[in-house]
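Undergrad: Below: sequence and its predicted model.
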Amino acid sequence: MNLTLVAVVAIALFFDFTNGFHDTANSIATSVSTRALSPRVAVASAAVLNFAGAFVSVAVAATIAKGIIDQDAITLEIVMAGLVGAITWNLITWLIGLPSSSSHALIGGMIGSAIAASGWGVVNWGGIKDKVLIPSLIAPFLGVAFAFLLILGITWLVARRAPTKVNRGFRKAQLVSGAFVAFTHGTNDAQKTMGIIALALVASGHLDANFERPPTWVIAASALAMAAGTYAGGWRIIKTLGQRIAKIDPAQGFAAQTACASILWGTAHFGFPVSTTHTISGSVLGAGAVRGFHAVRWGVAGNILVAWILTIPAAALVGAFMELVTRLPGGHVIVFVLAILIAASAFLARHFERRRLAPPAEPKNAAVAAAA
């Protein structure tokens, strides 16, 4: 097998891993923030359900593989460069705790590398508009509206019940709604990596361009990589979604999760690669707004909107740059090494920052304290 193809598959699976820990918050932030689940249990269950959800449908994978870039113009170099562009933006936003879209990062990276290689005509702009931009723009607003209406109905139903009993009941209900989000996240997001690997297999001649379903090993590997990334967690983004957009109670968490998961289930059925991050962000915003617009931290919501606008062009610029690098002597190796260095730098930065922010250890006893 072509070594470049092996490198592309490895990078794609690493992107899937970053997608998992970058988007862990999508399924568990509200459950953790309302104390419906402990962080460890929430992450573990989300990982399992992400894995299971990846086997349900391949409509989104087909959109990524066939509906965005002209397959005849795709090369392994384009796919590799686009993936590195997506990974770079994912890690930047992960480090600053910003819930950006891994889906948009992937699509942006691929668009940028393809344009750099073959010009603007290689991109299926109609497919981008109809299957990516419009659904991704509508999904967060649907989340706002659906979650807002759902929490209004819930508030009316439980108006005369004791708050303690209501919170206890909806913490249990969040076990179901959170599981639904995790499952639909796997159905939606893991397919994007399946589509990219399938595209690489088509470019290398290992898969027919008119394939109906990616090979089973592609589905299983993508599902496993996302599950592993989900278990690794993304605690900063969890804090942003769970508390910083709006402080929510268990009933609001249930409404936000139910709204988000329902939208993701529908979009996956139609093959729309929407952003799970933006959908859950909109749903949290809608559920939080039931207490009044003052209950929502609009500055944080504005930052998420800025990330939504920037993600595709930013990832596209990095993808285009990486495609130019592949043209250098040994360019494939250079880009592969750059991907490793970018990942290592991000993890090291996060490691040292966590050590810097960690509280000092308490002395074991007074004697130790006196000696210090």
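TA: Cool, the structure landed.

Undergrad: okay, CA-based contacts and neighbour counts for the rest of this
TA: Fine.

Undergrad: Please name every helix or strand in contact with the strand or helix carrying Thr258.
TA: In this assignment (DSSP states H and E), Thr258 forms part of helix 250-270. Of the remaining helices and strands, those touching helix 250-270 by 3 or more Cα pairs under 8 Å, 6 or more residues apart in numbering; DSSP states H and E are helix 24-33, helix 59-66, helix 134-157, helix 163-203, helix 276-288.

Undergrad: Now do the last one against helix 250-270, angle only.
TA: Computed with axes from the mean of the first three to the mean of the last three Cα atoms, to 10 degrees, the direction of helix 276-288 lies at 140 degrees from that of helix 250-270.

Undergrad: Any buried residues in the helix holding Thr258, and which?
TA: Residues of helix 250-270 classed as buried under the neighbour-count rule (16 or more other Cα atoms under 10 Å) are 250-265, 267-268.

Undergrad: Stretch 37-54 now?
TA: 37, 39, 42-54.

Undergrad: nearest to Phe352, of those residues?
TA: Nearest to Phe352, judged by Cα to Cα, of the buried residues of stretch 37-54 is Pro39 at 21.9 Å.

Undergrad: Around the residue lying closest to the closest one once chain neighbours are set aside, how many other residues sit close by?
TA: With sequence-adjacent residues excluded and distances taken as Cα to Cα, 6 or more residues apart in numbering, Pro39 is closest to Val32, at 5.8 Å. A count of neighbours around Val32, defined by other Cα atoms under 10 Å, yields 25.

Undergrad: before we go on, here's another structure to hold up against the first:
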Amino acid sequence: MTLFLIVIIAVLAFEFINGFHDTANSIATVVSTKVLTPRQAVMMAATVDLAGALIMGTSVAMTIGAGLVDVSVITMPAVLCALLGAIFWNLFTWWLGLPSSSSHALIGGLCGAAVASAHCDWSVLHWSDVDAAGNIIGIWPKVIMPMLIAPCIGFGVAVIVMSILYIVLKRVRPRFINMIFGKLQIVSAAWMGFSHGSNDAQKGMGIVTLALCTATTSGLFDDLPSWLSFLRTPEMKVHTWVILLCGITMAAGTAMGGWRIIKTMGHKMVKLQPINGFAAETSAACVIVAATHFGVPLSTTHVISTSIMGVGAVKRFSAVKWGIVGRIVWAWVLTLPITCLVGFGLMRLAHALFTF
């Protein structure tokens, strides 16, 4: 039971870190364009993040909990090692000020820990499959393909939206445009925050549910007192209290802010005006909400970053500081393999030190 409590604390730590690490996804542009102060932007993001977590269902949580690895090989130590790998990468990239993917960090850690738990049997990973309900699951369709396609879609949609706005508003005075889109950007930033909460909070929900299911099937909860019977979860089902717990924790983390990453995305990568921020946020949010609907654990970081690149490229290709973009892309590329290795290494170390 002690190990289970440690796992739950680690999940909440991951969600909290995810909140302040990915805060920049939804508010970097609205802060950089000076439409809102950092404090106002963070408080708004925390509120809409929570709303997104509570409203958008649990399809992404089910993908994380049961759609990527064989749950029969998952143990409490494996879940803990996966979380520690993801937390390590999130804190490391936050310290560097790089907007990396919390989603891929968690998925990489989970895959590495699962393989180590199964004594290096790679067949425990669901590469591409169909579940009992006929839904497509697996790492390739739910993680790798979206990782490659979603940033391109975010870039393309942002280019289209920005181009249309330039054409429609080319005869309008810049002062009037800044005034109008200064207000509209508050709406687009809130929409972006909502989409972030709808997708990212579910990842913690999936891990909590996986931990509850593992504890129940392994017999850890056999002697629970009646007042704790709500913890028993014999099958993958996300409880309401899990949704509330993860949503509130991530909102609290969001309220802490993530200024290093905000500086990179909102100031270093490209100089933004309110109309640019509106186009980037609206484009990214639409892509993320669509992914959430289909149960895809998308990287909100990837999508908003490429959307910002897209609006910057329309403004002027050289306006995007491609050197900074190169550093960001390297962080994206390395996230899955590094967290997979960390999760694998921690699980192998656990096997060497403990008997379970």
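TA: That came through fine. Remember, predicted model here, so these are calculated numbers, not experimental data.

Undergrad: of the helices and strands packed on helix 250-270 of the first structure, which approaches Gly121 of the first structure most closely?
TA: Closest approach to Gly121 of the first structure among those is made by helix 59-66 (15.1 Å; Cα to Cα).

Undergrad: The closest one aligns to what range in the second structure?
TA: Under TM-score structural alignment, the match for helix 59-66 of the first structure in the second structure covers residues 59-66.

Undergrad: so how far does that stretch sit from its counterpart in the first structure?
TA: Compared with the first structure after fitting, stretch 59-66 of the second structure deviates on average by 0.6 Å (mean Cα distance after the TM-score superposition for the first structure).

Undergrad: Tell me the counterpart of Val157 of the second structure in the first structure.
TA: Val157 of the second structure maps onto Phe146 in the first structure, by TM-score structural alignment.

Undergrad: residues contacting its match?
TA: Contacts for Phe146 of the first structure (Cα atoms under 8 Å, 6 or more residues apart in numbering) come out as 259, 283, 286.

Undergrad: If we use 10 Å, what do you get?
TA: Contact criterion Cα atoms under 10 Å, 6 or more residues apart in numbering gives 140, 152, 255-256, 258-260, 262-263, 282-283, 286-287 as the residues in contact with Phe146 of the first structure.

Undergrad: Quick check: the gap between it and Trp235 of the first structure.
TA: Taking Cα to Cα, to the nearest Å as the measure, Phe146 of the first structure and Trp235 of the first structure are separated by 26 Å.

Undergrad: How about Gly143 of the first structure?
TA: Applying Cα to Cα, one obtains 23 Å for the distance of Gly143 of the first structure from Trp235 of the first structure.

Undergrad: These two: which is more packed in?
TA: The neighbour count for Gly143 of the first structure versus Trp235, taken as other Cα under 10 Å, is higher for Gly143 (31 against 16).

Undergrad: Let me know whether that one touches Gly288 as I believe.
TA: No. Contact status for Gly143 of the first structure versus Gly288: not in contact, 11.8 Å apart, counting by Cα atoms under 10 Å.

Undergrad: who's in contact with the closest residue to Thr75 of the first structure other than its chain neighbours?
TA: Closest residue to Thr75 of the first structure apart from its sequence neighbours, by Cα to Cα, 6+ apart: Ala203 at 5.4 Å. Applying Cα under 10 Å, 6+ apart, one finds that Ala203 of the first structure lies in contact with 5, 71-79, 197, 209.

Undergrad: for Val42 of the second structure, same thing?
TA: Residues in contact with Val42 of the second structure, defined by Cα under 10 Å, 6+ apart, are 20, 23-24, 26-28, 31, 36, 193, 251, 253-258.

Undergrad: 8 Å - rerun?
TA: With contacts defined as Cα under 8 Å, 6+ apart, the neighbours of Val42 of the second structure are 23, 27, 254-257.

Undergrad: do Thr339 of the second structure as well
TA: Going by Cα under 8 Å, 6+ apart, Thr339 of the second structure touches 85-86, 89, 105-106, 108-109, 112.

Undergrad: The corresponding residue of the first structure for Gly312 of the second structure and Ala251 of the first structure, how far apart?
TA: Taking TM-score structural alignment as the alignment basis, one finds that Gly312 of the second structure is matched in the first structure by Gly288. According to Cα to Cα, Gly288 of the first structure and Ala251 of the first structure sit 10 Å apart.

Undergrad: before we move on, what about Ala259 of the first structure?
TA: 12 Å.

Undergrad: Contact partners for the nearest residue to Val296 of the first structure once chain neighbours are set aside?
TA: The spatially closest residue to Val296 of the first structure, leaving aside those adjacent along the chain, is Ala246, at 4.8 Å (Cα to Cα, 6+ apart). Ala246 of the first structure makes contact with 284-285, 288-289, 295-297 under the criterion Cα under 8 Å, 6+ apart.
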